[in-house]
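Asks: Whatever this is, show me its structure:
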Amino acid sequence: MPGSVRVRAPGKINLFLEVGDVQPDGYHDVASVYQAVSLVEQVTATPADAFSVRVVDESGAAVPGVPTDDRNLALRAARLVAREVGYLGGVHLDIRKAVPVAGGMGGGSADAAAALVACDALWGAGLTSPALHELAARLGADVPFSLLGGSAVGTGRGDRLSPALARARFDWVIVTDGGGLSTPAVYAELDRLRGGGRPDIEPAPRPPAVDPVILQALRSGSPDVLAGALRNDLQDAACALRPDLADLLDQGAAAGAVAGLVSGSGPTVAFLAAGDESARRLQQTLSAAGRRARHVYGPVTGAKVVTR
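Replies: Take a look at the predicted model:
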């Protein structure tokens, strides 16, 4: 058994998100196009007698708001692998976070995906990709995509994936803040808005589906074409809970973004740029205005071992 295994897994942006009506179990079916971006989580798994986790940010400081008990998704992933393969020992997980907490970019899901891959490698379990995907789907709708990476279509709860071809790199500037948004709260606000007579955001009278236009836009490699196809049904709900997000979207457009949208359930906002240099200028402009802006790009690969 190696002394430790280090795995990196990417955060994601939802380029397209159509949300269906609420189901009897309280959940919503969705159709989404994900893109994995270069903001990555790093998880190091080390043999231990018990299961434990430590979470720090890129500077090594503790990260508030992330549980370190069995509510932690990465720790649950490690226990899931142990049960699956009959491993009787434990593991210590060191998580170095770059993806914003509760920011709509799937940071917790990336941690879980990284933990699945790290524990499989650490314990020499030899789980197949389909087996890891099945375990990932048990943990949450975004975890399978964190394993896959790239660009992909997700349907059902978002965990039924098929790769989407993206011919070019797309540059983004993401803007974060210190306050997260609860995903269940954003979905509940969407249901409230729909119940209040908002025909513009009513669910379609069919299962959610990805518009072929966005897949064509990804294949084109053109930021201008992609800009016209971006969609997030949760954006109005996120902006209703956080009206400042609408101001931020306007600010990014004025600063030269090709397009902007709330990422997933927010509150992170992703601005599409015309290219690398445009993204750098946009980041500088937003940073000078007091925003926490970061230049990233996609698509990138999913969870992978970087050291053993």
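Asks: CA atoms for contacts and neighbours, from now on please.
Replies: OK.
Asks: Correct me if wrong, but residue 37 is in a strand.
Replies: Yes - secondary structure assignment places residue 37 in a strand (DSSP: H, G, I helix; E, B strand; the rest coil).
Asks: residues touching it, list them.
Replies: Taking Cα atoms under 8 Å, 6 or more residues apart in numbering as the definition of contact, the neighbours of residue 37 are 10-13, 296-300.
Asks: Let's see this one next, to set against the first:
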Amino acid sequence: MTSLPETPTAVTVRAPAKVNLELFVGPLRPDGFHALSTIYQAVGLYDEVTVAEADEWGIVVHGRDADRVPADESNLAMRAARLIAAALGVETPLHLTIDKEIPVAGGMAGGSADAAAALLACETLWGGRHTREQLDTLAATLGSDVPFLLHGGTAIGSGRGEVITPVLAKGTYHWVFVPSSGEGLSTPSVYGAFDRRQAGLDLPEPVPSPAMMSALRAGDPDALAAVLANDLQEDAIALHPPIGEILHAAMDFGALGGLVSGSGPTVALLADGPEGAIDLAVALTASGVADDVRRATGPVHGAHVVPTPRRS
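Replies: All right, here's what the predicted structure looks like:
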């Protein structure tokens, strides 16, 4: 007699961080967001979210900067779980466990990664009743970066960043990330500084740069380094001057290029290969320029189910 497969009572999903290879900011939209054109790349720093059926709703956060992450209903992963439960008409409470590796408030979309992971974990736990397009729609209501973290790889983000179009990108890129040793930068504060700096200017509708598309198609790290761009970088540096010092030092230490990741303050540095990434990381820490560095490669896959949780 063949037994039926058991319904899982817990699911763990791993989701990556992102770096914006270019981020162009356009005019304000009627909904209060800026029009954006960005090139996302998913990189191999991961958070894991485990959802498990429970007697009541709850959440616990472990790992890097866990004390800076809300462990209540305001947590984006909890909001994602509540959202998909309501969409499916499921009343079973869940307990969420988040294991963090992605820097908090660092411009690498750690909260969005957690939300993407929670969406996929709940969808898997409750039987996979949404299409990917429907999941994308739910994801977009949670945040502009969340749909991309479901997909991963390399992609254009348009609209306010939530409309995802995959990009043909060759090769593997080696990154060194320098998180802030202090508090992060809030996205609203960086955009506020941008708005003050651009006051009175007529911003054009942003579009991807042909040079970026060409560099990605060629899989050429040197070409990519030359076209890394972020319209928010000047404002992030003004709010957190050590960013500029790290970027300047990194170029002296052999980085091919660098930029602020998203709204910052994490600095993303492109190296010429695995050995170059190691050398750059060592130079930054040995010189005292950086207290903490993280190496990762990209592009990587988006949110995906892993066989077993790290922590029960």
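Asks: Next, the TM-score between them, please.
Replies: Structural agreement between the overlaid chains, expressed as a TM-score with TM-score structural alignment, normalised by the length of structure 1, amounts to 0.94; 299 aligned residues with a Cα RMSD of 1.4 Å.
Asks: re the thing from before, for residue 92 of structure 1, state which of the contacts of residue 37 of structure 1 is nearest.
Replies: Each of these was checked against residue 92 of structure 1 using Cα to Cα; the closest is residue 10, at 20.8 Å.
Asks: Wasn't the closest one part of a strand?
Replies: Yes - going by three-state DSSP, the assignment for residue 10 of structure 1 places it inside a strand.
Asks: so how far is residue 145 of structure 1 from the spatially most central residue of structure 1?
Replies: Computing the C-alpha centroid of structure 1 and ranking residues by Cα atoms, centre = their mean puts residue 106 first, at 2.7 Å. Using Cα to Cα, to the nearest Å, residue 106 of structure 1 is found at 9 Å from residue 145 of structure 1.
Asks: same thing with residue 236 of structure 1?
Replies: For residue 236 of structure 1, the distance to residue 145 of structure 1 (Cα to Cα) stands at 25 Å.
Asks: ok, the two, which is more surrounded?
Replies: When neighbours are counted by other Cα atoms under 10 Å, residue 236 of structure 1 and residue 145 differ, and residue 145 comes out ahead with 35 against 20.
Asks: Tell me the secondary structure at the corresponding residue of structure 2 for that one.
Replies: Residue 145 of structure 1 maps onto residue 148 in structure 2, with residues paired by TM-score structural alignment. The three-state label for residue 148 of structure 2, taken from three-state DSSP, comes out as helix.
Asks: can you check residue 12 of structure 2 too?
Replies: Assignment for residue 12 of structure 2 (three-state DSSP): strand.
Asks: What is the burial count for it?
Replies: Taking other Cα under 10 Å as the criterion, the count of residues near residue 12 of structure 2 is 27.
Asks: Not counting sequence-adjacent ones, nearest residue to it?
Replies: Closest residue to residue 12 of structure 2 in three dimensions, ignoring its sequence neighbours and counting by Cα to Cα, 6 or more residues apart in numbering: residue 50, at 4.1 Å.
Asks: With residue 187 of structure 2 instead?
Replies: With Cα to Cα, 6+ apart as the measure, residue 263 is the residue that lies nearest to residue 187 of structure 2, at 5.7 Å, once sequence neighbours are left out.
Asks: now residue 106 of structure 1
Replies: The spatially closest residue to residue 106 of structure 1, leaving aside those adjacent along the chain, is residue 11, at 5.5 Å (Cα to Cα, 6+ apart).
Asks: repeat for residue 85 of structure 1
Replies: Using Cα to Cα, 6+ apart and skipping residues adjacent in sequence, the residue nearest residue 85 of structure 1 is residue 125, 6.6 Å away.
Asks: From residue 83 of structure 1, how far off is that neighbour?
Replies: 11 Å.
Asks: Next: residue 189 of structure 1.
Replies: Taken as Cα to Cα, the spacing of residue 189 of structure 1 relative to residue 83 of structure 1 amounts to 37 Å.
Asks: Between those two, point out the one with more neighbours.
Replies: Relative neighbour count places residue 189 above the other of residue 189 of structure 1 and residue 83, with 19 against 11, counting by other Cα under 10 Å.
Asks: Now which residue in structure 2 aligns to the more buried one?
Replies: In structure 2, residue 189 of structure 1 lands on residue 193 (TM-score structural alignment).
Asks: Tell me who's in contact with its match.
Replies: Listed by Cα under 8 Å, 6+ apart, the contact partners of residue 193 of structure 2 are residue 235.
Asks: Could you give the number of residues near residue 31 of structure 1?
Replies: Number of residues near residue 31 of structure 1 (other Cα under 10 Å) recorded here: 23.
Asks: which SSE is it in?
Replies: Secondary structure assigned from DSSP states H and E places residue 31 of structure 1 in strand 28-48.
Asks: residues in structure 2 matched by the following helix or strand past that strand, start to end?
Replies: Past strand 28-48 of structure 1, further along toward the C-terminus, the next helix or strand under DSSP H and E is strand 51-57. Residues 57-63 of structure 2 are where strand 51-57 of structure 1 lands when matched by TM-score structural alignment.
Asks: tell me which residues in the matching stretch are buried?
Replies: With burial defined by 16 or more other Cα atoms under 10 Å, the residues of stretch 57-63 of structure 2 counted as buried are 57-59, 61.
Asks: So what's the residue count around the aligned partner of residue 46 of structure 2 in structure 1?
Replies: Using TM-score structural alignment, the partner of residue 46 of structure 2 in structure 1 is residue 40. Residues near residue 40 of structure 1, counting by other Cα under 10 Å, number 23.
Asks: what's near enough to touch residue 40 of structure 1?
Replies: Residue 40 of structure 1 makes contact with 8-11, 97-99, 110 under the criterion Cα under 8 Å, 6+ apart.
Asks: ok, now residue 308 of structure 2?
Replies: 11-12.
Asks: 7 Å instead?
Replies: With contact taken as Cα atoms under 7 Å, 6 or more residues apart in numbering, residue 308 of structure 2 is in contact with residue 12.
Asks: can you check residue 29 of structure 1 too?
Replies: If a contact means Cα under 7 Å, 6+ apart, then residue 29 of structure 1 has 19-20, 156-157, 208 as its contacts.
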